[in-house]
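Trainee: Pasting the sequence and the predicted coordinates here, then a few questions.
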Amino acid sequence: MKKVKLLASLFTLLLVLSCATVEPKYREGEASSNFDYPTGKEVEKSFYLLGDGGYSPPGGSSLGLLAFKSYLDSVNKTDNYTIFLGDNIYPDGMPPKSSSEREAAEYRLDAQLDAIENYKGKVVVIPGNHDWYNEKLEGLERQKDYLKEKFEDDLIWSPEIGCGLESIEVSDNIQLIVIDSQWYLEDWNRNPKINDNCEQIKTREAMFLELESEIKKNQNKTILLALHHPVRTNGVHGGQYTFDRHIYPSQKKIPLPVLGSLATLIRTTGGVSIQDAQNNRYKSLANRLSAIAHGAERLIFASGHEHSLQYIEHDSVKQIVSGSGSKASYATLSNDGYFAYPGQGFAVLDVFKDGSAWVSFYANQDNKPKLLFQKEVIETPVPFDFKEYPDSFPEKMTASIYEESDTEKGPVHNTVWGERYRELYGTEVSLKVADLDTLYGGLEVVREGGGHQTVSLRVKDSLGREYNIRRVRKDALRFLQNVAFKNQPVEDKMENTVAENLMTDFYTAAHPYGFLAIPGLSKAAGVYHTNPEIFYLPKQEALGKYNSVHGDDIYMIVERPEEGWTGYESFGSPDHDIVSTADMIERLRRDEKYILDETAYVRARIFDMLIGDWDRHQDQWRWAEIEDDQGNHYFKPIPRDRDQVFSNFDGAFFGTLRALTGFANQFAVYDDDISDVEWFNIAALGLDRSLLQNTGKQTWVEQAEYIQQNITDEAIQKAFSKLPKETSGETTDDLIKNLKGRRDNIIEIVERYYDHLANLAIVTGTDKDDFIDIVRLEDGNTRVTITRNKDGERAEKLSDKVYKNEETEEIWVYGLDDDDKINVTGEGPAKIFVRVVGGQNNDVYTIDSGKSLKVYDHKSLPNTIKKIDGAKLRLTDNYEINTYDKDKKTFASGSILPEIGYNPDTGFSFGLEYVKSINKFKRNPFTSQHTFSGEVHSATNGFRLAYEAEFATIVGKYNLQVGANFANPNFSENFFGFGNETENFEDELGLSYNRVGLSEYGVKAALVNKTPFGSFFGFTATFEGIEVQNKEGRFITEDFISEDPEFFDRKYFAGLDAMYRYESYDDRLNPTRGMLFELNLGGKINITDPGRQYGYFKPYMGFYNALTNNRKLVLKTRAEAHLNIGKEYEFYQAAQLGAETGLRGYRLERYTGKSSFGTGADLRYSFNTIKTSFLPFQPGVYAGYDLGRVWTDSENSDKWHDSYGGGVWINSAEAIQGNFSVFTGEEGARFQFGLGLKF
């Protein structure tokens, strides 16, 4: 009877605990009684936000929709916005009309439409993950078509199906940006038509760049960024669960108490579902969006996905979660939540005319909306006080870019970092003063500029033409944020650090006033150009609120080439338009009437090399569009942003860096030559290859000759006369001398660059029907001609070039969109390898000469292969292979990772790793990667060298990995004998007594696949030769008795290993939530004695869990084991426990057995990031406990070994990691540390 009562009580307790409260939660001080919603202000726009509304019960509506309908029925305004935040149809989106599920899907969508039947405003529908589940894009099209039948102009499906982003102007003061977050999370290899309708966004990175641009463009507006998946969440998808999930892990409500806890722990920490915020891909989206939002004070995120209502503020992120339109699930506050409600409801965002914004959350009470929470999201902007600024200014003022004291460096600094143009940055110059009210007839500030390293404003004159006003002194912090640390805000942490100071000094490599000489040089060279002028810009009333950042400094003012400047002589007097690079490329793809003037572009690129302008990426160009009498539109280049001209990276540091890694060679010394012309032009290489479809070496040489003849000494002197007179002297004289020398060498420089450029050719068709004709010529050259296909006949010729086999190694031909006809003919030798990528739609292949040719097209889309004589055909849905990406990197890069450490067994350890990644056509994520590593130990004089190479997609998704390693005889590990209670005579005989030298060499081959979601699969074959060193006075020779007479002979082993690993961390260097699971299965055989073989099984599982809301206190737990199957293994192949294998208070390899088990836990505490003059770093402390033992067949031991201790860790700049620890076991204390770079 007692047992029955006990079970009943336990059942009742579990029942109570499993019932999650549906009461709202409020941060302290934010309770409902504190609402102070303004009633005396006028609302400009209201956004009615409801997500996950697609689960109404049959014959009725959900509670959330009923309350929503009641609220909307009370709304009178007709120009507000209702936004459905995704998951509009549960469980699997809109099926075909033939499906038995169609009626239920329509009903659930109709239930949402019924809620807005009396609403007169605009409606925006965003897809969620469940909307994608029914045949991906086809299901979205069906849902959109159904909605369009119900609505006409008032409904906006956003973004366009299969596209990532859309920006909608709501008003002059409000912008709506919509992201299809499931588009980002999708496996694009399973969606061959994804992005087919997107003109410019073909990659995830392109979406981020477009988002950054839209936010900068609308920075003065309130921006609502709507997407299905929240950037921040404290709900189920954010790893927050009620207790009942530990008991009932599945929806079937079957009690599984232990397994339920494990399942919940795995989902909470592991992010095994791509729909959870902890998942690697989801996390990459959220982190990047958070970083982009940094500094955008008027940006608000609105999302669904979580079946709850939440309001969160985390750093720069203001997150509204309104995903409980028809379902409800748990949510809490955590450390960044202001409000959470695990029930059905909706949210309303009101944007007021004074610029403020409030959010309100509502639940259902008797089918009416019940207000739960209100909060001001954006405060009313404070009017700027203009009293302190004068009305008039002097005509001229003197100023310097840097303080003179900041440019005065000693001989050591100058030797290491170079002299550059540092002196000129500290030289005071006399400048005209810019009064914006009168300059150029009066200039009005439009908005702040958006450079990655510049501080600028965009202004316009009375004619509507725009200019950039750019501070000459660059912003090192902005560069570090936008380029080096894209995924987390670091500007505040990096201020006044060595990193900022070095970047500030880095900028002195560019001549501070060199851009003033460019208009004169450009005019002489026949290159279009802007006309920058330099002024002292005082703080003034015309700057308005921007006085807080701008003014009282030296600024450059320059035209902004765009539509308003048509007819402007310096831009070639364009009569049609001035467009960006992306817009030009889109038009070139769209229609054959758009034509690039390749000769003009070649001349401009040669001019770049002449003036040392290495930073020529695609945004550094605008294009004058000029229409001729036949209706053809020619694009001619307008180079802009000449702030890197005459860059001079002298000094030992960059000299050494250039010798060690190719990437640093783009930062060159400015002299009469370009020593590494390939790396100098790396920023423009992709654009050069994309745009130059018809141009050969002769054109490059002719244009180089033109520049050489027209950039005369007189033209140079005249151009440099525009620089401030205070900058004249030895530095400028040397610059002019080097410019003349480079002019004299420009033909040879250009020939070298052309040889590199021509080695790989990229040819593209259009998004219309094209003929692509490839002809193998008798001399070994290859001719590629692309013409428009009009009614089956060859019409306008788009490109026609003969590629010479002595110049070109490989050609990539992209058909792009529509139905193309690809013909390959010719009897000549195929000396150039050609890759043909058909692209979208039904392409027709007739290949009569297929040698050295490979064809790629979609596996799941129709294609017509008429003839494929000798060619290799690969049908694949690999998105990267099938999609033309003008930004695709085709160069190699390298990195060097040093490491230092100490422990008593090895002494000081020094390690160095060099990784070189090569990027060509086929990649995953690189084409090949080569890793050279080495380590040396001071205590033993042992060293180990290793080489590993990995080659992309050799077998399906799997990369081929090969490697070799060598260790000298002094490279040691410890051996104390087999058993769980072996003795340690370290105090009597010293540390060396148990060291065993292992001379080792080996090779391996593996197939590996690392997914973007956190999983790694590996299948490895190994061969190794190991020799145990026979040294007197060691345990291995004095006390260990082996039955093997050849114990000290070299033994050779062959092995097979299968490995699976899954890992996910919210922060790789300092996890507060994360998981690592690893499983190794394998076996080895002694080749010289095949009877000696064994197998092994090695599982590992570890978790990180934050214990406090501020996520500073974290519990790290782990469990690991090693089980050998069979007895025929060597001692160095046995299961081991020691300092690096589970018992941190013991020596390395302290215990050896047939099997082992270890477990442990650390309690970690993270302090706030500390700013120092070197770098910001985050310290932390931890205390840990380990427990473990080994087993052998010959020993009957029930002893468990433990150790305890603690340590200090530091992280800095997302790269530097250090750990210092002391742990104690039965044999005393053990200190060790490690410090290195961890990318």
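Mentor: Everything's here; your move. None of these values were measured; they are calculated from a predicted model.

Trainee: only C-alpha atoms for contact and neighbour calcs from this point on.
Mentor: Fine.

Trainee: how about the helices in the stretch 651-800 of the chain?
Mentor: With DSSP state H, counting those that start in this stretch as the definition, the stretch 651-800 of the chain shows helices at residue ranges 652-660, 677-680, 682-691, 697-710, 713-720, 730-744, 746-758.

Trainee: Let me know which of those is the nearest to Ser290.
Mentor: Taking C-alpha to C-alpha, helix 682-691 is the member of the helices of the stretch 651-800 of the chain nearest to Ser290, at 27.1 Å.

Trainee: ok, residues contacting the closest one?
Mentor: Outside helix 682-691, the residues that touch it by C-alpha atoms under 8 Å, 6 or more residues apart in numbering are 596, 598, 614-618, 666, 757, 760-764, 886-890.

Trainee: and with 6 Å instead?
Mentor: Here helix 682-691 makes contact (C-alpha atoms under 6 Å, 6 or more residues apart in numbering) with Asp615, Arg616, His617, Ile762.

Trainee: Give me the three-state assignment for the first one.
Mentor: It stands for Asp615. Secondary structure state of Asp615, per DSSP: H, G, I helix; E, B strand; the rest coil, is coil.

Trainee: before we move on, back to that, of the contacts of helix 682-691, select the buried ones using a PyMOL command.
Mentor: Of the contacts of helix 682-691, the buried ones go into a single PyMOL selection, burial set by 16 or more other C-alpha atoms under 10 Å:
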select buried, resi 615+616+617+762
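
Trainee: for comparison:
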Amino acid sequence: MTTSRLRILFPIAGTLGSLLLGTGCVRQQFFQPDARPNAAQPLSASADSVRGATAGRQYARHGGLYNALVGRHHRPTWAAPVAVPVLHLPKAQLGGLKPGKVGGGFNSTSLALTTTDGHAYVVRTVDKDPIRATPQWLRGTFLVNALRDNISATNPYASLTVPVLAEAVGVPHANPRLFYVRADDPAFQTDSLRHFRGQLGLLEEKAAPLPARQPAPSSVINSTKAFNAVFTNSATQFDQPALLRARLLDGWMGDWDRHPGQWSWSLTRPTKTGHATLLPLPKDRDMVFYRLDDGVLGWLVSRLALRHWVTFAPRYKNLTGLMSSGHYLDQRGLNELNRAQFRATALAMQQQLPDTLITRAVHRLPAPAFALEGPRTIAALQTRRDKLPDLADAFYQQLARRPRIGGTAQAERFTIHRYADSTVVTVQTAVAAPVLYRRAFLPTETQRIQIEGLGGNDVFAVEEHGNKPGRKPAIRVFGGAGADEMQAARSSKGIRFIQESVSAGQAFDTPPEE
């Protein structure tokens, strides 16, 4: 969460802060000390499971007035007592696990693990602490209490349902398993691992395994390296149909937190022509089935301050906000697909997600959590599945309004074909070279096309076809670095060429701030 967004959220939270939080400073003992309410009773060293463990019972300690104002969220699920296996790292649950480096994002704490045969895993705490995402000037205030309490808007076990759903539509996925970490486990006694003691954790592969039909990758890389590979030369490109499936799955499950840091990429081995493909590997499914706007404050926050915090419900709410965290990736990774491809993908996914499969997936929730949320979640997923083509069409229109096409650090030839009813843009490395990119744009869908040559000595050619070539959509061409050439007749309308690059921070090859 950025500082600017927190500055917007602060006065909204402040309006109800004294009533809801009951203190002007951060609560020192916010989290439950142990997932086992009876933690005072010793747990046998040989115990393979525990009963009655809770993911975070502190979220359910409030009364009816608080829940009406802030929101009930998933509080009962966080406090529901569940049966959980105990994590024993040396045992053969996965062939033995050896602890590695401690890490994690702004909320979770994670521990890298390796098996005896070298496979990489990670265990992450189910409960989160967003204090690391807050600026120093806010860390002593009641807003930290509010942000911590907002974790109750997430379903602690939602990620357990994802493998069945993702597998059905051919999207790579991790296979998380829920465990309890003993408070006295000798493998977790160092100070850096204190956040794991007595807590529930999710153990999963560090990189999502590929579907069986996919070729073995040459490497698995993060988004920064993936973008750099695409921007360096045209030999590496995103697998756009695969990314579309993954993004529609995100929207269907209500997973709004899909910024570039939430992806890894499988880089395929180069073909005989030297080309390689980046297959998306989604990770960190913490925001699936998110529920925020069931209270006055939650409703205000989602409408006025943080519009991308979108509640999962039977109908799709605020599509722009729902998909906005992935906009940088979507603009670059889905810019060649047309409306028919979006719709065809959604229709195929509908057929791959029957009611029986949805029910099987949601039953992966622990039984007490399913009793609380299962039936309504199944019904919502079914309704959203029936509206998947509408989601795909609205998503397409959002991206088609002002698409961006980028070159690389090498020289490319961009050809803009103007027809009476459309504009077709192609990209090649030379006149007679294979086409790397091709898409037709319609004036009814697209207002403006932005083309960025980036590096190299690029050529931008305009070819007009027919007696009355169209003037729309408008086209802005930015040459960027290099000695670029614009080949266009003086009569060409609606096309503007700028030799310079796009302003700093806005260029096609400038990653967003995380």
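Mentor: Here it is on my side, so go on. Quick caveat, the model's predicted, so the values are computed rather than measured.

Trainee: mind checking which of the helices of the stretch 651-800 of the first structure is nearest Pro574 of the first structure?
Mentor: Pro574 of the first structure lies closest to helix 682-691 among these, at 20.0 Å (C-alpha to C-alpha).

Trainee: now that closest one: how far from the chain's centre is it?
Mentor: Its chain's average C-alpha position is 21 Å from that of helix 682-691 of the first structure, according to C-alpha atoms, centre = their mean, to the nearest Å.

Trainee: Where does that helix end up in the second structure?
Mentor: Using TM-score structural alignment, helix 682-691 of the first structure corresponds to residues 324-333 of the second structure.

Trainee: what stretch of the second structure lies opposite stretch 347-367 of the first structure in the alignment?
Mentor: Alignment of stretch 347-367 of the first structure against the second structure: no match, by TM-score structural alignment.

Trainee: which residues sit against that stretch?
Mentor: 42-49, 66-67, 322, 345-346, 369-380.

Trainee: ok, now stretch 827-839 of the first structure?
Mentor: Under C-alpha under 6 Å, 6+ apart, the answer for stretch 827-839 of the first structure is 776-778, 780, 805, 809-817, 852-857, 882.

Trainee: switch to 7 Å and redo it
Mentor: With C-alpha atoms under 7 Å, 6 or more residues apart in numbering as the test, stretch 827-839 of the first structure has contacts from 776-781, 805, 808-817, 851-857, 882-883.

Trainee: Stretch 505-513 of the second structure now?
Mentor: Counting by C-alpha under 7 Å, 6+ apart, residues outside stretch 505-513 of the second structure touching it are Phe231, Gly406, Glu452.

Trainee: quick one, what contacts the spatially closest residue to Pro99 of the second structure that is not a sequence neighbour?
Mentor: Spatial nearest neighbour of Pro99 of the second structure, chain neighbours left out: Leu113 (4.7 Å); criterion: C-alpha to C-alpha, 6 or more residues apart in numbering. By C-alpha under 7 Å, 6+ apart, the residues touching Leu113 of the second structure are Leu97, Lys98, Pro99, Gly100, Ala120, Tyr121, Val122.

Trainee: Which members of the residues you listed are classed as buried?
Mentor: Neighbour-count burial (16+ other C-alpha under 10 Å) applied to the contacts of Leu113 of the second structure gives Leu97, Pro99, Ala120, Tyr121, Val122.

Trainee: And the second one, how far from Asp458 of the second structure?
Mentor: The one in question is Pro99 of the second structure. Between Pro99 of the second structure and Asp458 of the second structure the computed distance is 50 Å (C-alpha to C-alpha, to the nearest Å).

Trainee: again, but for the last one
Mentor: As for Val122 of the second structure, its distance to Asp458 of the second structure is 44 Å (criterion: C-alpha to C-alpha).

Trainee: Now the match of helix 682-691 of the first structure: buried residues?
Mentor: Ser324, Ser325, Gly326, His327, Leu329, Asp330, Gln331, Arg332, Gly333.

Trainee: What's the separation between the aligned residue in the first structure for Asn107 of the second structure and Thr876 of the first structure?
Mentor: In the first structure, Asn107 of the second structure lines up with Gln453, judged by TM-score structural alignment. From Gln453 of the first structure across to Thr876 of the first structure, the span is 41 Å (C-alpha to C-alpha).

Trainee: on that earlier part again, so which of the buried ones among the contacts of Leu113 of the second structure comes closest to Asp250 of the second structure?
Mentor: Set against Asp250 of the second structure, the nearest of these by C-alpha to C-alpha is Val122 (22.0 Å).

Trainee: which ones are touching the closest one?
Mentor: Applying C-alpha under 7 Å, 6+ apart, the residues contacting Val122 of the second structure are Ser110, Leu111, Ala112, Leu113, Leu203, Glu204, Glu205, Lys206.

Trainee: Much appreciated, bye for now.
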